[in-house]
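*Asks:* Model the following, please.
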Amino acid sequence: MESVISGKALMTKNNTFIYDKDNDISADDLSAMISKNESLSNDYNRDYNYYVGNHKVLKGRRNKLRPDNRIVANIASELVDTFTGYFMGIPPKITLDDDTQNDNLQHWLDMNSFQDKLAEVSKQSDIYGRSYMLLYQDEQANTKVAVLPPTNAFMIYDDTVEQLPLAFVRYGRDAETNEINGTLYTAAEIKSFSGNGVFTDSQINVFQNVPAIEFFNNEERLSLIDKVNTLIDAYDKALSQKANQVEYFDNAYLKILGMQLPKDKNGNVKLDMLGNQIIYSPDNMNGNVDVGFLEKPDGDVMQENYLNRLIDNIYQVSMVSNLRDEAFSGNSSGVAIQYKMLPMQNMAATKERKFTQALRNLLAVGFKLGTIAEVPEDELYSALKFKFTRNMPRNDADEAATAATLNGIVSKETQLSVLSIVDDPKKEIERMQEEEKDGILQNIDIQNQAMKNMEGAEDEKNTEEQA
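*Replies:* Now for the predicted structure:
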């Protein structure tokens, strides 16, 4: 279902902007979409605060009459970092079939620190639910890539069934005037705007495509934190109350009943030596002496069960494996661990499909300009190959055994791709061929030297016989 923002600007239920493809984006509609994205930024900033540890439990007026600890167990950060490390800890292998094209592609990826930026995109999509990569030309006409969060950028899709990128918006607020200014990227041009979406100047878009791509984990644009923020709030509150109770017990009152304490020369009992948390009465109705601390209700078992249940629910709902859980201790087999991590593997498989499509579209835009690698247009999508590897404790012996089993069954490149220690199968094949070539040349040299030695010995023998 779509809702109207302004004029021809619409928004879908997953907070995606839609616009009529047959009309230019007007200044009023652009201003309305920016205002809408700024309202969405409240949710984005809330998720970011969860990630950095600025949780809800830290806010609000403090109680000065009793212990009021505010403790944050930053589980949100652990969820995001664990899943990002699992999914992107081992950089994906992005290759082209043609050797020359592949060399150019690898050079461009290295020059742009692309793997690092891809890891940042992955982390942002886990925090916010979406993130963007923007291609641009620097002053030396080199194609560069930048990572942008959804707090100050958004994509506008057309209103067709394919919902193709129609425009990309990047904006910010002036520190002095608080006025919005930014840039609108379309396939034809790049336009600057200021104020309420008023366009100031424009230039030709050399990419001839919208030079930005949206990355997301799922179609709902749901982040890891969105799934469990209420559970995290409950855990922080319960943990803080636990600390309050511990402090409350430390401040227990001492009761002294039916016992006469020594007095000073003025006839006053010296209670200040024992502290100010004392209940003292020399008279006791029962006539018995009663000295001890007042006992308070102890809900330790209930609290611990509650905290453990919250932790279990947080990891189950987020589908991120709790690597500190007892299930991962001991000598579990690799297959057993994989079953325990199956929910996270399923989530990563969905994210991999989304990221593969986004990467393919991003690189296709750069290829058309010819600055990354010159790939024919009809081969733009088929020539690109992506290999994602989950970052798990690896068993080199098992991988080597698997690779050896594949010998003669699949191509050498596919055989080497199962080895996590091989970053680029194509390069590895080239190195193997070079080593084989060097080995052959070495053998030839050895044989030639042996032949020379034999010829020399034969000549020496003939000389001796003639003598």
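*Asks:* C-alpha from now on. contacts and neighbour counts both.
*Replies:* Noted.
*Asks:* who's in contact with residue 70?
*Replies:* 57, 58, 236, 237, 240 (CA atoms under 8 Å, 6 or more residues apart in numbering).
*Asks:* can I get those residues in CSV with secondary structure?
*Replies:* What follows is the contacts of residue 70, written out as CSV (DSSP: H, G, I helix; E, B strand; the rest coil):
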residue, secondary structure
57, helix
58, helix
236, helix
237, helix
240, helix
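*Asks:* Highest neighbour count among these?
*Replies:* residue 236 (23 neighbours; other CA atoms under 10 Å).
*Asks:* Would you confirm that that one contacts residue 72?
*Replies:* Yes. Under the contact definition of CA atoms under 8 Å, residue 236 touches residue 72, with a separation of 5.4 Å.
*Asks:* what's the overlap in contacts for these two?
*Replies:* Once CA under 8 Å, 6+ apart is applied, the residues that residue 236 and residue 72 both contact turn out to be residue 57.
*Asks:* Okay, helices next: where are they in the stretch 1-150 of the chain?
*Replies:* 27-52, 75-88, 99-111, 114-128 (DSSP state H, counting those that start in this stretch).
*Asks:* Second input sequence below; structure requested for side-by-side comparison:
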Amino acid sequence: MVSAYLELEEHKVFHHPADEEITGDVVDKFVKLHMAKLPRYRRLKKLYESKGPILEQEGKAEYKPDNRLVVNNAKEIVDSYNGFFIGVPVKVTHQEQTVTKFVDEFRKRNSLDDVESEASKLSAIYGHSYIYVFQNEESETCVTFNSPLDMFIVYDDTIQEEPLFAVRYKPTDTGYEGQLFIKGKELYILNDATGTILTELDEDQDRFYYNDIQIIEWKENEERTSVFEPVETLINAMNKALSSKMNDIDYFADAYLAVLGADLDSGSLQDIRDNRIINLFGTDNIKDIVVKFLDKPDGDTSQENFLDRVERLIYEKSMIANINDESFGNASGVALEFKLQPMKNLAINKERKVKVAMKRMYKLIFSVPLQLPNNMIDEWKNLNFTFTRNIPRNVSDEAETAGKLQGVVSKETQLSVLSIVDNVQEEIERINTEREEKSVIDMEQDENGDFVVTQSNDVNEDE
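*Replies:* Got it, this is the predicted structure:
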């Protein structure tokens, strides 16, 4: 029953009936299901860390070359895509200045640019990752990232698939232990030979401020597929082909010498090997003597064609642009857009998933007491998230576009076009401050340095 259930849920979420009690046995069942998925996570992790299957294959005989080469396409795909997607930090803005200031300070205190980048990288590797919101010892709200190696979420069986509970655990000598996160509560998990026990935290430790589960899932896509998983077999094939090619090079460097038609004793063989000179004489049929190296059939052309095709397919089917391609740097603006279009499509789909996760995260953060005024705890719904693709920018073109938007859109939208503006609200404040300072400087002053206020003609006429 468990194996059939796991097959159904291999790349999907875990489900549990919403109206059933969450007991130790229920938690234990899902922990075992999660453990059964660990081999896939570990395989993807090894591939990202340059520990491909070729390093673990059975060794060849001692007299045969046995090179193990790994070209880490998986890491290049993940890092290039992650830098493209979130290399430029996400801009979070709000119409109310109080909310924007609170969000900015919170992001700086928690280094959220780094947290979001790491969560995004983990989701690219495993297909999904997690954000963990918690209170530290100073009762400050903190945020960190977590991989799916030791954490999972179970959703209810409704069509909305709302989070039901989450688990973070680690193995022990007798079983495992960890934390269970339920709405409005956090429990301690202990599993041993007697079963799984759920224990509520002591009253002094129970500082639970959240009205929802503290764990938020970041999805790479709805299938929770790694960004390089579709080309995993191609990456392994490339490593195997390169290793075989290196074996051929070693073979040619240490090829067998064939001497046909002459009888050489061990001393002569030693002399040939040491002095690298072949001198055969005293035979009646000297013309029948053949001295040559034994060559394997040369498959260099086929190997090179195969490697070129595999490399091209790896980037085509993963939909990640190969920025090391020679033609990439010579592409015009329009051609460059077409080359990046597949990766942009991936990024757009991921952006939608990430925005959902970020809104859920800020919903938790805003719900903590004393963070914001009571009338603003629901303002997380009105947060605006701006993602900027990390590609070379033409600031001159952006400035021209922003200039043409003058009077057509709001000042905030106009400034958001400029990639050099990190925080639109702060930039608007600087502009207003400069205007006020300029207006003060431009005012007339008398001989004592006091400002002179001149009445308009309309006012004089009224008088």
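*Asks:* returning to what we had before: to residue 372 of the first structure, which of the helices of the stretch 1-150 of the first structure lies closest?
*Replies:* helix 99-111 (5.9 Å; CA to CA).
*Asks:* Please determine how far the aligned partner of residue 296 of the first structure in the second structure is located from residue 302 of the second structure.
*Replies:* Under the alignment by TM-score structural alignment, residue 296 of the first structure pairs with residue 296 in the second structure. Distance from residue 296 of the second structure to residue 302 of the second structure, counting by CA to CA, to the nearest Å: 14 Å.
*Asks:* Over to residue 195 of the second structure?
*Replies:* For residue 195 of the second structure, the distance to residue 302 of the second structure - CA to CA - is 59 Å.
*Asks:* Next, find the distance separating the residue mapped onto residue 56 of the second structure from the first structure from residue 46 of the first structure.
*Replies:* The alignment partner of residue 56 of the second structure in the first structure, by TM-score structural alignment, is residue 59. Going from residue 59 of the first structure to residue 46 of the first structure by CA to CA gives 13 Å.
*Asks:* the more surrounded of these two?
*Replies:* Ranked by neighbour count (other CA under 10 Å), residue 59 of the first structure and residue 46 place residue 46 first, with 18 against 9.
*Asks:* Now check the second structure for the residue matching the more buried one.
*Replies:* So, by TM-score structural alignment, residue 46 of the first structure is matched to residue 43.
*Asks:* Residue 334 of the second structure: how many residues sit nearby?
*Replies:* For residue 334 of the second structure, using other CA under 10 Å, the count is 8.
*Asks:* do residue 133 of the first structure as well
*Replies:* Quick note: residue 133 of the first structure (other CA under 10 Å) scores 21 neighbours.
*Asks:* Quick check, it in contact with residue 144.
*Replies:* No. The criterion here is CA under 8 Å, and residue 133 of the first structure misses it with residue 144 at 10.1 Å.
*Asks:* Tell me the spatial nearest neighbour of the most centrally placed residue in the second structure, not counting adjacent residues.
*Replies:* Nearest to the mean C-alpha position of the second structure, by CA atoms, centre = their mean, lies residue 121 at 1.6 Å. With sequence-adjacent residues excluded and distances taken as CA to CA, 6 or more residues apart in numbering, residue 121 of the second structure is closest to residue 82, at 5.9 Å.
*Asks:* Residue in the first structure paired with that neighbour?
*Replies:* Under TM-score structural alignment, residue 82 of the second structure pairs with residue 84 in the first structure.
*Asks:* can you check residue 131 of the second structure too?
*Replies:* Using TM-score structural alignment, residue 131 of the second structure pairs with residue 133 in the first structure.
*Asks:* Its match and residue 378 of the first structure, how far apart?
*Replies:* Counting by CA to CA, the gap from residue 133 of the first structure to residue 378 of the first structure is 24 Å.
*Asks:* How about residue 441 of the first structure?
*Replies:* From residue 441 of the first structure to residue 378 of the first structure the distance is 41 Å (CA to CA).
*Asks:* just residue 139 of the first structure next, same as before
*Replies:* With CA to CA as the criterion, residue 139 of the first structure and residue 378 of the first structure are 30 Å apart.
*Asks:* Show me where the stretch 251-400 of the first structure has its strands.
*Replies:* Ranges of strands within the stretch 251-400 of the first structure are 254-257, 278-281, 290-293, 384-387, based on DSSP state E, counting those that start in this stretch.
*Asks:* Nearest approach to residue 64 of the first structure belongs to which of these?
*Replies:* Of the strands of the stretch 251-400 of the first structure, nearest to residue 64 of the first structure by CA to CA is strand 278-281, at 20.0 Å.
*Asks:* The closest one: average distance to aligned residues in the second structure?
*Replies:* Taking mean CA distance after the TM-score superposition for the first structure, the mean distance separating strand 278-281 of the first structure from the aligned residues in the second structure is 9.9 Å.
*Asks:* what packs against that strand?
*Replies:* strand 254-257 (3 or more CA pairs under 8 Å, 6 or more residues apart in numbering; DSSP states H and E).
*Asks:* Just the residues contacting the strand it packs on, thanks.
*Replies:* Here strand 254-257 of the first structure has contacts from 277-284, 288-294, using CA under 8 Å, 6+ apart.
*Asks:* Stretch 16-33 of the second structure too?
*Replies:* Counting by CA under 8 Å, 6+ apart, 2, 6, 14, 154-158, 164, 191, 195-198 sit against stretch 16-33 of the second structure.
*Asks:* before we move on, the earlier item: with distance to residue 351 of the first structure added, can I get the helices of the stretch 1-150 of the first structure in TSV?
*Replies:* What follows is the helices of the stretch 1-150 of the first structure, written out as TSV (distance: least, CA to CA, whole Å):
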stretch	distance to residue 351 of the first structure
helix 27-52	19
helix 75-88	9
helix 99-111	21
helix 114-128	9
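*Asks:* Ok, which of the ones you listed comes nearest residue 228 of the first structure?
*Replies:* helix 75-88 (8.4 Å).
*Asks:* Thank you kindly, that will do.
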